[in-house]
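# Structure for this input, please:
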Amino acid sequence: MSANRPAAVVVLAAGEGTRMKSATPKVLHELCGRSLVGHVLAAAGELDPENLVVVVGHAREQVTAHLTEAGTGIRTGIRTAFQAQQNGTGHAVRMGLEELGGTVDGTVVVVCGDTPLLTGATLRTLAATHSGDGNAVTVLTAEVPDATGYGRIVRDEASGAVTAIVEHKDATEAQRAIREINSGVFAFDGQLLADALGKVRTDNSQGEEYLTDVLGILREAGHRVGACVAGDHREIAGINNRVQLAQARRILNDRLLTEAMLAGVSVIDPASTWVDVTVTFEQDSIVHPNTLLQGSTHLAEGAEVGPNSRLKDTWVGAGARVDNTVADGAVVGAQATVGPYAYLRPGTRLGVKSKIGTYVETKNTSIGDGTKVPHLSYVGDATIGEFTNIGAASVFVNYDGQDKHHTVVGSHCKTGSDNMFVAPVTVGDGAYTAAGSVITKDVPPGSLAVARGQQRNIEGWVARKRPGSASAKAAEAASREPGDES
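Got it, this is the predicted structure:
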């Protein structure tokens, strides 16, 4: 086992977050595809702790249910501890330790559930500093431009050692001038932590058990109290309202796009491009302005997306082009083209060099290599073979009011414009359908299907039924012989 591997990570996520002004618990608000606590769990998971416990309180059922999903991929799994009354951070950590038997032999890292910008790399540095310096407790600190509202780090002037952390509300004017702040993230010796928590008092302005008081208790007992300064103060920013949530989203999005660009992705306008943490790219993919990439979306080598596109859980193949499109749960084959103004719904599978054109909607449909649906069509619950062309204004009529039915169109077919394919129906390989047809019966391979009424012209109808109208006058003028002035 690594010397820097913590025995436990305790995540504090019991608070209500009233300043969010939301029915959703604060730690479940999302940015860049993950909840606040989900980001913290991802960073904590990089430490590979022996135990990971989340202290829940407000809306415990909702938060606990979310943790099952958010903790996917964490090797040790997630345990929860219940803080029935929010009596301070020290009390919350005590609840976490009780879930682990009351004391832990080894390093215990404590993090806040509302710090989504905190990285695994910073937590690893904290753990390594704590172990390497032989500290009883190591606090993660940061120098910030404005320390209002944060606990101040008070150091010994001679040695620079941390002597106390003073909450803003309890600080003197001189202490409030200090810009080094407490992040709320700590590494403790587990046994010393458990002992010190039993000595924490509540004689402060809030009548709460402050976790920060543990530092003074340990220092007075002769133990070493150290600090690890975060390289970027923005990492420790907590989220208390929606303004801060938006600010954090911007910072995290910029971080994600920077990583992508340095890895060989062209992001034409980072300011108008938004991505989730779970989106992946390959080299030489291109993202145009006003594009939102969500979920498990992946852009393969040379893929090009945007402008004005939103893709969720969508795989875009090498060299494919997706323009002004909304896609959800779709697969776009290599060198395929989509849009502009297309809608790919879940279950859409596009083959190599296929085409989905302007104002086309697809759903639960497989479209073969080289097949084209160029204009103004709806294709739902269908399988279309290779190198087929679907005429403009076609509708795959898949719903009978109760059940969905499937349509099959074979390879190398040419279907006419304004066709209706009333499922279930099959059009065989190499078949044609005439424009304006309503296809209700199977079409054999190589056949021409004509399913429309015979045209009948009633001459003179306009003159009889609409006399004196502009149409009647135009028809009368058109019917005159050349040179006839009467």
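
# okay, CA-based contacts and neighbour counts for the rest of this
Noted.

# quick one: which helix or strand includes the closest residue to Gly264 other than its chain neighbours?
Among residues not flanking Gly264 along the chain, Gln283 sits closest, at 4.8 Å (C-alpha to C-alpha, 6 or more residues apart in numbering). According to DSSP states H and E, Gln283 maps onto no helix or strand at all.

# max-length helix in this protein?
Of all the segments of type helix in the chain, defined by DSSP state H, the longest one is helix 242-262.

# Who are the packing partners of it?
strand 30-31, strand 273-275 (3 or more C-alpha pairs under 8 Å, 6 or more residues apart in numbering; DSSP states H and E).

# Now the terminal residues of stretch 209-217, how far apart.
Between the opening and closing residues of stretch 209-217 there is a gap of 13 Å (C-alpha to C-alpha, to the nearest Å).

# Okay, buried residues for that stretch please.
The neighbour-count check on stretch 209-217 (16 or more other C-alpha atoms under 10 Å) flags 209-217 as buried.

# Reformat those residues as a markdown table; add secondary structure and distance to Glu476.
Shown next, in a markdown table, are the buried residues of stretch 209-217 (DSSP: H, G, I helix; E, B strand; the rest coil; distance: C-alpha to C-alpha, whole Å):
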| residue | secondary structure | distance to Glu476 |
| --- | --- | --- |
| Glu209 | coil | 96 |
| Tyr210 | coil | 95 |
| Leu211 | coil | 95 |
| Thr212 | coil | 96 |
| Asp213 | helix | 99 |
| Val214 | helix | 100 |
| Leu215 | helix | 100 |
| Gly216 | helix | 103 |
| Ile217 | helix | 105 |
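
# for comparison, sequence B:
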Amino acid sequence: MDNFIAIILAAGKGTRMKSHIPKVLHPLNGKPMLDYVFDFVEQLNFTEKIIVTGDGHEMVENLVGERGKCVLQREQRGTGHAVLQGWDYFAKLSGHVMVLYGDTPLLTVSILRNFIEDYIHSGDDISILTTNLDESSHYGRIIRDKDRILSIVEYRDASCDEKKITEVNTGTYCFRTEVLRRFLPELNSENDQGELYLTDVIGMAVKDGLRVRGFFTRDWQATMGINNRVELALASRILRYRRLEELMMSGVTIIDPDNTYIEPYVNIEKDTVVYPFTSLEGKTIIGENCIIGSFSKIKNSILGKNVVLENSVIINQIIKEGTVIKSFSFN
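Prediction:
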């Protein structure tokens, strides 16, 4: 997309993860959280990808490599302050900025593409990706007048009636660059947290007569952010089922999906049968018409066609077509 940059907010300390590893580097099914975000962002062909980093930035920078530009948020002073770190990349750009969190690996290309297309076609100044959650959630509530968003009320500031609103802010936005250049420098930290909130830009824009719209997705799970190990496990399960479904729809038989672990980089060709309690990991390739028996583990290996594997461990191996490996083998 021409003149459209993505800013990925990946500076959060992730204190609820209780870890020395940056939150966005925690793996889901063997793949770092931030890599999932990169996968769908890269497919949308942004002009530039900016990653805002914080504590442990060296580790994040190593993962990002040449795929994007990392900028360091030295002090954690809120989402508005985080976006300000990318100022040099949109200060002179006449175009658009999408802002999203690096801890949302369940988002999909289709949701983001529809969100962006709706924003571009509308001609509005800002668009916010929204969804419905029950009133127990602590997300910011969306206050609307039909297709126009009037404000976002943070849960802690919401009245009893406002807390009953189920449409919430997911934290993914599209802005015209002129809007960010105009209002980001005006943000102040006069709030309970002493931070610069990106959501305050919305209020300023509405007050100034700019057009703010919301794009609603029914897939609330896809918008889920990850803040602790419980949510990490839940998101891992959802992603695992997505991959299992892709494999089954492509012609692979998985006898018991609930008890089968297959990582995202594993490729399996049609007519292969995978029995329960198997673990297929790393960059593994399995050819057509194989049988992968229960309690097998395969990691970073290649299996040719018509291989039969009975309760064995295969690591860093190439198994020739038609090979039969009996139970309790370790290669």
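
# which one in structure 2 is aligned with the residue nearest to Gly264 of structure 1?
Pairing criterion TM-score structural alignment: the partner of Gln283 of structure 1 within structure 2 is identified as Lys270.

# which residue lines up with Cys290 of structure 2 in structure 1?
In structure 1, the residue equivalent to Cys290 of structure 2 is Ala303, according to TM-score structural alignment.

# ok, that match to Thr426 of structure 1 distance?
Distance of Ala303 of structure 1 to Thr426 of structure 1, given as C-alpha to C-alpha: 33 Å.

# Gly17 of structure 1 now?
Computed with C-alpha to C-alpha, the distance linking Gly17 of structure 1 and Thr426 of structure 1 is 57 Å.

# what about those two, which has more around it?
Set side by side, Gly17 of structure 1 and Thr426 show more neighbours around Thr426, with 23 against 19, by other C-alpha atoms under 10 Å.

# The more buried one sits in which helix or strand?
Assigned by DSSP H and E, Thr426 of structure 1 falls within strand 425-427.

# which strands and helices sit next to the helix or strand following that strand?
With elements assigned by DSSP H and E, the helix or strand that comes after strand 425-427 of structure 1 is strand 432-433. Using 3+ C-alpha pairs under 8 Å, 6+ apart as the contact definition, the elements that strand 432-433 of structure 1 packs against are strand 414-415, strand 448-449.

# Mind checking those strands for the one nearest to Pro25 of structure 1?
Judged by C-alpha to C-alpha, the one of those that comes nearest to Pro25 of structure 1 is strand 414-415, at 53.1 Å.

# What range does that closest one cover in structure 2?
Using TM-score structural alignment, strand 414-415 of structure 1 corresponds to no residues of structure 2.

# Go ahead and flag the most central residue of structure 2.
When structure 2 is reduced to its mean C-alpha position, the nearest residue by C-alpha atoms, centre = their mean turns out to be Pro105, at 2.3 Å.

# contacting residues around that residue?
Contact partners of Pro105 of structure 2, counting by C-alpha atoms under 8 Å, 6 or more residues apart in numbering, are 33-34, 36-37, 222, 225, 235.

# Just the buried subset of those, written out for ChimeraX, thanks.
For anyone working in ChimeraX, the buried entries among the contacts of Pro105 of structure 2, judged by 16+ other C-alpha under 10 Å, can be selected with:
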select :33,34,36,37,222,225,235
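
# Closest one to Thr172 of structure 2 out of the contacts of Pro105 of structure 2, please.
Within the set of the contacts of Pro105 of structure 2, Gly225 lies nearest Thr172 of structure 2; the separation is 10.9 Å, counting by C-alpha to C-alpha.

# Appreciated, that's everything.
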